[in-house]
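> Compute the structure for the input listed below.
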Amino acid sequence: MPQRISDQAASAARWRLAQQGLSRLLTQDMQRLRRLILPSQLRSSVPDWIAAVNAVVDQYSRASATLAADYYEAERAAARIGQSFTAPLADPPPPDQVSETMRWATADLWPRDPEDPATTPAQKEPLAVRLEQAEVKAERAAQKLAADTGRQTVTGAARQDRLAIGWARTASLGACAFCKMLATRGMVYKQSTVDFRAHDGCHCGAIPVFKGQRFELSDQAKEWERLYREYAAPHSGDQLRRFRLALAEHGHLPATH
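As a prediction, the model looks like this:
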């Protein structure tokens, strides 16, 4: 009989919590770097800040990949499929990608003509407000870059491991509607070209599935699937909004019938 695994397996929850702990440490380090941005010297200080962020993201991306590889190998051992396999670590995001992301996060810092129709409401805010908004955007974007490296380690290992058959998404009760919608889709076969989709601040993880195992949605994911199928699926083009409303109305409780 196939071994059953689900998106809420205890080991997956522990890995997700470990990655969240890593994200908290990353956020703390990002907050410390905030002092490098000098409001009176934006043009000279922001590039220095971006260089420092690159170093921090690289450090935490490597740690995320190591955590993910350890998790993958532990899951493989638990599957009792024999034959050793070392999960390859995904590369950290290249410096150009990190720099471009941070330039996006700080784009609203630069002075704009308030009378210019192209100036957005966010760009009209006082500099102190714009700095705070840029900090939040940068922290969430940096978290995604680091967490992606861990998720790519799991999905990449599953694609290379001949005894793996695919991977599935694990999302927490507090995940957003987008992540819960994707989690209801179950296992992705490794031959698929589908990548792990995530947003800034996303804490979802990927679960490897091996030969001799059968992936099943947890009770909470089955409830999300029911809500999506009943309230959102028939409405093409408006599915995510309707799913979000259904989640808000019904909460996260498992289906009782």
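> okay, CA-based contacts and neighbour counts for the rest of this
Noted.
> does the residue nearest the centre of the chain sit in a helix or strand, and which one?
When Cα atoms, centre = their mean is applied to the chain, the residue found nearest the centroid is residue 202 (3.5 Å). With secondary structure defined by DSSP states H and E, residue 202 is part of neither a helix nor a strand.
> Could you do residue 71 as well?
helix 42-79.
> What is that helix packed up against?
Applying 3 or more Cα pairs under 8 Å, 6 or more residues apart in numbering; DSSP states H and E, we find helix 42-79 packed against helix 10-33, helix 95-105, helix 127-160, strand 205-210.
> Neighbours of residue 201, how many?
For residue 201, the count of nearby residues is 18 (other Cα atoms under 10 Å).
> so who does it touch?
Residues near residue 201 by Cα atoms under 8 Å, 6 or more residues apart in numbering: 140, 141, 143, 144.
> residue contacts, the third one?
Looking back up the chat, that one is residue 143. 23, 26, 27, 200, 201, 202.
> how about a cut-off of 10 Å?
19-20, 22-27, 30, 57, 60-61, 137, 199-203 (Cα atoms under 10 Å, 6 or more residues apart in numbering).
> Tell me who's in contact with the nearest residue to the residue nearest to the centre of the chain once chain neighbours are set aside.
If you skip the residues right next to it in sequence, residue 202 has residue 144 as its closest partner in space, 6.4 Å away by Cα to Cα, 6 or more residues apart in numbering. Neighbour list for residue 144: 23, 57, 61, 138, 150, 198, 199, 200, 201, 202, 203 [criterion: Cα under 10 Å, 6+ apart].
> To compare with the earlier structure, here is another sequence to fold:
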Amino acid sequence: MAADAGAAQRYRGIQALMAARVAQRVLQVWRDLMNPAKVDASWLAVRAALVPIVEQGRQQSAELARVAYTEARRAEISEEDGFKPEGPLPLLLDRLESALDVTGPIEFKKAIAAGKTPQQALDAAAVRMVGTTQYLALEGGRQVMNRSIEADERATGWARVTDGSPCAWCAMLASRGPVYKTAKTAGDPRQGGNSYHDHCACQAWPAFTHDEPFIGVAEKLYDDWLRTTRGRGGTHAVNAFRRWWESEGRAGYAAPERP
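So this is what the prediction gives:
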């Protein structure tokens, strides 16, 4: 049975909505509690308010992934074999607080040192902080998907599902289409299909057969990859695709219709 591309797109969308809610809460705390005249004094209260927001978002993302994986698996595998999706790895408090420190007061002070006004510095730090907090929250669901796919003997691999305007890196990785756990990727510069970055809206979607279709615009991206990298390999291929994407590819990209 072919993968449900509509379910994959809906899953990506609901994770994006969860991340948007995290961003709203983070920005509200930042604007309400951060005092640009007393950065260090106000930061401890800001960080204490941000920690549970990220932790709750991470739990929500993990639960969304658990439900989605279970439903996707049930749609492809009719018999019950007792498999349960894996949980995410724990988010260590030291890691979370360090990430918040770097994107909060440290980013603010860097912006001030670069000649920004206090308001501009607050805005610059807010952008960094939203990206990092969303990344850490979404990591919960992404780990559930990746760890479950690795642990599930019935899973053949995954596909990367992008949003309507991915960066060149994510568009390149999505162009691989379904990636199988046993696939030989040596020599393919598009490795790293399960890696993500701040402000990244991509998600992994499980595959349970060896004839999975491309999801969304991945097949078109694959054709564009072949065309723009013809005769090139390695980093030369990556750079050629990136140049094409930034000059004209992104403008011609059409997001999949909402199912």
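> So after superposing, what's the score?
Here the TM-score for the pair of chains, by TM-score structural alignment, normalised by the length of the first structure, is 0.84; 241 aligned residues with a Cα RMSD of 2.5 Å.
> neighbour-wise, which of the contacts of residue 144 of the first structure leads?
Result: residue 150 is most packed of the contacts of residue 144 of the first structure (other Cα under 10 Å), 30 neighbours.
> how about the nearest residue to the equivalent of that one over in the second structure, chain neighbours excluded?
Using TM-score structural alignment, the equivalent of residue 150 of the first structure in the second structure is residue 141. Leaving aside its sequence neighbours, residue 141 of the second structure sits nearest to residue 62 (Cα to Cα, 6+ apart; 3.9 Å).
> Correct me if wrong: the match of residue 150 of the first structure contacts residue 19.
No: the pair residue 141 of the second structure / residue 19 is not scored as a contact, 11.1 Å apart, by Cα atoms under 10 Å.
> List the contacts of the residue of the second structure lying at maximal distance from its centre.
In the second structure, counting by Cα atoms, centre = their mean, residue 37 sits farthest out from the average C-alpha position, at 34.3 Å. The neighbours of residue 37 of the second structure, taking Cα under 10 Å, 6+ apart as the test, are residue 118.
> what's the neighbour count on whatever residue of the second structure lines up with residue 55 of the first structure?
Aligned counterpart of residue 55 of the first structure in the second structure: residue 52 (TM-score structural alignment). Residues near residue 52 of the second structure, counting by other Cα under 10 Å, number 11.
> swap in residue 14 of the first structure?
Neighbour number of residue 14 of the first structure under other Cα under 10 Å is 13.
> Quick check: it vs residue 20 of the first structure, distance?
10 Å (Cα to Cα, to the nearest Å).
> Run through the residues that contact the match of residue 150 of the first structure.
15, 57-66, 68, 87-88, 147, 203-204.
> hmm, try it at 6 Å
Residues near residue 141 of the second structure by Cα atoms under 6 Å, 6 or more residues apart in numbering: 61, 62, 65.
> Residue 204 of the first structure pairs with which position in the second structure?
Residue 204 of the first structure maps onto residue 202 in the second structure, by TM-score structural alignment.
> so its match sits right up against residue 161, yeah?
Yes: in this structure, residue 202 of the second structure is within contact of residue 161 by Cα atoms under 6 Å, at 5.5 Å.
> between the two, who's got more neighbours?
residue 161 (29 against 25).
> Measure how buried the counterpart of residue 13 of the first structure in the second structure is and give me the count.
When the second structure is aligned by TM-score structural alignment, residue 13 of the first structure is paired with residue 9. Residues lying near residue 9 of the second structure (other Cα under 10 Å) number 21.
> Cool, thanks, talk later.
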